[in-house]
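>>> curious how this folds, go ahead:
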Amino acid sequence: MTQPATLEVAASKDHHGENFPVASVLIAPRYRPAILAYYRFARAADDIADSPTLTPKEKIARLDAFEATLLGHTDSAATALPLRASLAETGITPRHALDLLTAFRMDAVKTRYADWAELMHYCAYSAAPVGRYVLAVHGESEATWPASDALCAALQVINHLQDCAKDYREINRVYIPLDTLTAQGIGVEALAAPEASTALRACLDGLIDKTADLVATGWLLPPQVRDIRLRIETAMIAQLADKLVTLLQKADPLSEKVHLAKFDFLLQAILGLFKGLFTGFASSPRVGALNSVPAKEK
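The predicted structure is shown next:
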């Protein structure tokens, strides 16, 4: 095997800088290393896909090296090695990481999305695998996947809406579906304005409404989660998503930073904590928790 190489670009943030909790103190310590290994793999690969200096060909080559390292064909991508070791230890399928790489390859070459369905297809690879991996680490049933997928897609679209102007200006990428812009008689250049026009506001409002529906479906997740700590964490995340949807309904992402202040973040987290504590357990059993006998890959 080749020796590990520096294929990564400068990290844009660590797990403390994300909109939503990543391996927070609520997560049981025995699960945290596996989750952080996945997060660091995802962050490094995402930064490659978002690099303003790498060409699409260079991005694809580096992402291919991540996959080859993850699957044990090479050691060339150093950041993929901890996740490879974690997957070997836990018996969790690499599928959830490979799906992420599919999304990042899309980002390397694709800058526009035709409609909501195409955006949701992207989210099925860029967002859903994250929730599924965390659930797998905790040994939760795959019956939790539909609600988790909806919540993760909502988080992804919230991020797209928060950064819609920045993504267009800095890397010429637009996740706002083109058909929604066309319906209002505008193009992607509307995202370069100092503030949202009435037409762009109508586009954003329609997307926010669809995102709110995703969050509503995502609220079905906490009661299905058997691990009490993860159940609280998912309720906190759903509560934070609800609040950010409310903020996006009132704020203009072109002219202001639509993020929760520290106090508001803490308040929403506490509300989510109580909702998680008082939601009921689902009847579905847990399957194959970390350090138990791994389920066979499908």
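>>> from here on, contacts and neighbour counts on C-alpha atoms
OK.
>>> ok, Phe104 - contacts?
45-46, 49, 63, 126 (C-alpha atoms under 8 Å, 6 or more residues apart in numbering).
>>> so it is in which element?
Phe104 belongs to helix 95-109 when assigned by DSSP states H and E.
>>> now do Thr111
If you go by DSSP H and E, Thr111 is not part of any helix or strand.
>>> what's the local residue count around it?
By other C-alpha atoms under 10 Å, the residues close to Thr111 number 14.
>>> list the contacts for it?
172-175.
>>> now for the contacts of Phe104: which two are most distant?
Within these, Leu63 and Ser126 form the most distant pair, 14.0 Å apart (C-alpha to C-alpha).
>>> ok, and the closest non-adjacent residue to Trp219?
In space, Trp219 comes closest to Ala238 once its chain neighbours are excluded; the distance is 6.2 Å by C-alpha to C-alpha, 6 or more residues apart in numbering.
>>> who's in contact with the host helix or strand of Lys57?
According to DSSP H and E, Lys57 maps onto helix 56-70. For helix 56-70, contacts defined as C-alpha under 8 Å, 6+ apart pick out 7-8, 45, 48-49, 74-77, 79-81, 83-84, 94, 98, 101, 104-105, 108-109.
>>> and stretch 234-246, by the same measure?
With C-alpha under 8 Å, 6+ apart as the test, stretch 234-246 has contacts from 20-21, 151, 154-155, 158, 208, 211-212, 215, 218-219, 221-222, 258-260, 265, 268-273, 275-276.
>>> let me see the contact set for the spatially most central residue of the chain.
With distances taken as C-alpha atoms, centre = their mean, the residue of the chain nearest its centroid is Ala127 (3.9 Å). Counting by C-alpha under 8 Å, 6+ apart, Ala127 makes contact with 100, 149, 152-153, 155-156.
>>> in those, find the pair that's most separated.
Using C-alpha to C-alpha, the pair of the contacts of Ala127 lying farthest apart is Leu100 and Leu155, separated by 15.1 Å.
>>> who's more crowded, these two?
Between Leu100 and Leu155, counting by other C-alpha under 10 Å, Leu155 is the more crowded of the two (27 against 24).
>>> show me what contacts that one?
127, 241.
>>> could I get the full set of helices for this protein?
For the chain, the helices defined by DSSP state H cover 32-49, 56-70, 80-90, 95-109, 116-126, 128-137, 145-162, 164-171, 178-183, 198-218, 221-224, 228-250, 262-278.
>>> please provide the structure for the following sequence as well, for comparison with the first:
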Amino acid sequence: MAQQIETPSGKWAGDENFPVASRLIARRLRAPVMRFYAFARAIDDIADSPELSPDDKIARLDAFADALSGGTNPGDPALAKAEALRKTLEETGVTAQHGLDLVTAFKQDAVKNRYADWQELMGYCRYSAEPVGRFLLDLHGEDRALWPFSDALCTLLQVLNHLQDCADDYRKLDRVYLPESWLAVEGESIEALARPSASPGLRRVIDRCLGGVEELLAPAAELPRRLRDPRLAMESAAIVRLARAITKALHRRDPLAERVELSKPAKLAVAVRGVVSIVFERRHGPMPAVAGQATGTPS
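Modelled structure (predicted):
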């Protein structure tokens, strides 16, 4: 029944680049986080389905939004993930707006395949990325004054995902998140993404995007320091450290020639360093910088 509306891709939390509801999150909150993820995964898969027309995608996404809002057809098993999230939101007191914002982003994906400039891309991330962190902060009862720090972290994670997937997004979905104006400056076209490796011009565009990520890393790194919940602080510190490592890897490696990602052992090692660092900092103050490494440099 669910597949009458859903278009499952087979992807799940374990396939993501960054942890989803890891053991660092309080046990009582892991199920709500996973229900939010399941909702997000379902609507993302609809937006990415190569078989559906844009109008069909939007109709299905609207049905998810209606179910999340408690609309006209409650209990529809084809919308079970939206129903489950709606009930969770009622129990926890978290607004449905975060989920509805994700629907807005994926409806945009259904009809928009190009981004003129960095600012337009940041506007997309406002709906595709920022709601995830805002949901987590609200779920943990954190101060909404922390939203800008969470927004920075979620946005840079979204851009990193775009860079990791830039070749596949173009080849499979004809979708490009690289700013067209930056490609034009380098004398490149969208078709450069079809090549087996990045040209010098495309490489400069990728590095320019990574420069934007690095600007966002500074406010993002403040998030774990300001959170009240120590477990969420550890989770966010691990994610910040993973983001720095993937940024560094993307500077060195070509996302057209290979899938640029960390191995599972490397992910674990990097995440543990992030956790240890924030635990130490919250107890004793900032850890001393490693010799030869500038403070804040991606590592």
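>>> of the contacts of Thr111 of the first structure, buried ones?
Among the contacts of Thr111 of the first structure, those classed as buried by 16 or more other C-alpha atoms under 10 Å are 173-175.
>>> ok, of those, which one's closest to Arg30 of the first structure?
Arg30 of the first structure lies nearest to Tyr175 out of these, by C-alpha to C-alpha, at 36.4 Å.
>>> now stretch 185-192 of the second structure: buried residues?
Buried residues in stretch 185-192 of the second structure, defined by neighbour count with 16+ other C-alpha under 10 Å: 188, 190, 192.
>>> matching residues in the first structure for it?
The aligned range for stretch 185-192 of the second structure in the first structure is 183-190, by TM-score structural alignment.
>>> ok, back up a step: quick one: map the residue nearest to Trp219 of the first structure onto the second structure.
For Ala238 of the first structure, the aligned position in the second structure is occupied by Val240, per TM-score structural alignment.
>>> nearest residue to Arg84 of the first structure in space, please, no chain neighbours.
What sits nearest to Arg84 of the first structure in space, not counting adjacent residues and going by C-alpha to C-alpha, 6+ apart, is Leu70, at 5.1 Å.
>>> tell me the counterpart of the one you found in the second structure.
Under the alignment (TM-score structural alignment), Leu70 of the first structure maps onto Leu68 of the second structure.
>>> burial of its match, as a residue count?
Using other C-alpha under 10 Å, Leu68 of the second structure has 25 other residues around it.
>>> and what of the one 3 residues further on?
Other residues within reach of Gly71 of the second structure by the criterion other C-alpha under 10 Å amount to 11.
>>> for the match of Leu70 of the first structure, give its distance to Ala40 of the second structure.
Leu68 of the second structure sits 12 Å away from Ala40 of the second structure, going by C-alpha to C-alpha, to the nearest Å.
>>> find residues that contact each of these two.
Listed as contacting both Leu68 of the second structure and Ala40 by C-alpha under 8 Å, 6+ apart are Gly99.
>>> mind listing what Ala251 of the first structure touches?
Shown in contact with Ala251 of the first structure (C-alpha under 8 Å, 6+ apart): Val258.
>>> what residue in the second structure is paired with it?
Using TM-score structural alignment, Ala251 of the first structure lines up with Arg253 in the second structure.
>>> from Arg283 of the second structure, how far out is its match?
Distance, Arg253 of the second structure to Arg283 of the second structure, by C-alpha to C-alpha: 37 Å.
>>> can you check Glu91 of the second structure too?
Applying C-alpha to C-alpha to Glu91 of the second structure and Arg283 of the second structure gives a distance of 34 Å.
>>> alignment lookup: Ile43 of the second structure to the first structure.
By TM-score structural alignment, Ile43 of the second structure lines up with Ala45 in the first structure.
>>> apologies, that question was intended for Glu214 of the second structure.
So Glu214 of the second structure corresponds to Ala212, using TM-score structural alignment.
>>> do the same with Met122 of the second structure
When the first structure is aligned by TM-score structural alignment, Met122 of the second structure is paired with Met120.
>>> residue contacts, that match?
Counting by C-alpha under 8 Å, 6+ apart, the residues that Met120 of the first structure touches are Ala153.
>>> go again using 7 Å as the cut-off
Met120 of the first structure makes no contacts at all, as judged by C-alpha atoms under 7 Å, 6 or more residues apart in numbering.
>>> the one 5 residues further on now?
If you count contacts by C-alpha under 7 Å, 6+ apart, Tyr125 of the first structure has them with 99-100, 102-103.
>>> apply 6 Å and report the result again.
Residues near Tyr125 of the first structure by C-alpha atoms under 6 Å, 6 or more residues apart in numbering: 99-100, 103.
>>> which one of the residues you listed sits closest to Leu54 of the first structure?
Ala103 (16.9 Å).
>>> and the closest one, what's its match in the second structure?
Under the alignment (TM-score structural alignment), Ala103 of the first structure maps onto Ala105 of the second structure.
>>> try Leu87 of the first structure
Using TM-score structural alignment, the partner of Leu87 of the first structure in the second structure is Leu89.
>>> count the residues that sit near that match.
Neighbour count of Leu89 of the second structure, defined by other C-alpha under 10 Å: 19.
>>> ditto for His96 of the first structure
A count of nearby residues for His96 of the first structure, using other C-alpha under 10 Å, gives 21.
>>> so it makes contact with Pro129?
Yes: assessed by C-alpha atoms under 6 Å, His96 of the first structure is found in contact with Pro129 at 4.8 Å.
>>> what's the overlap in contacts for those two?
Common contacts of His96 of the first structure and Pro129 (C-alpha under 6 Å, 6+ apart): none found.
>>> who touches stretch 207-218 of the first structure?
Contacting residues not belonging to stretch 207-218 of the first structure are listed as 147-148, 150-151, 154 [C-alpha under 6 Å, 6+ apart].
>>> now that stretch, how far from the centre of its chain.
Distance of stretch 207-218 of the first structure from its chain centroid, counting by C-alpha atoms, centre = their mean, to the nearest Å, is 15 Å.
>>> quick one: it to the second structure mean distance?
Aligned to the second structure and superposed, stretch 207-218 of the first structure gives a mean residue distance of 1.1 Å (mean C-alpha distance after the TM-score superposition for the first structure).
>>> mind listing what's buried in that stretch?
207-208, 211-212, 214-218.
>>> could you dump the contacts of Phe104 of the first structure to CSV with neighbour count?
Output for these, formatted as CSV (neighbours: other C-alpha atoms under 10 Å):
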residue, neighbour count
Ala45, 27
Asp46, 24
Ala49, 26
Leu63, 25
Ser126, 25
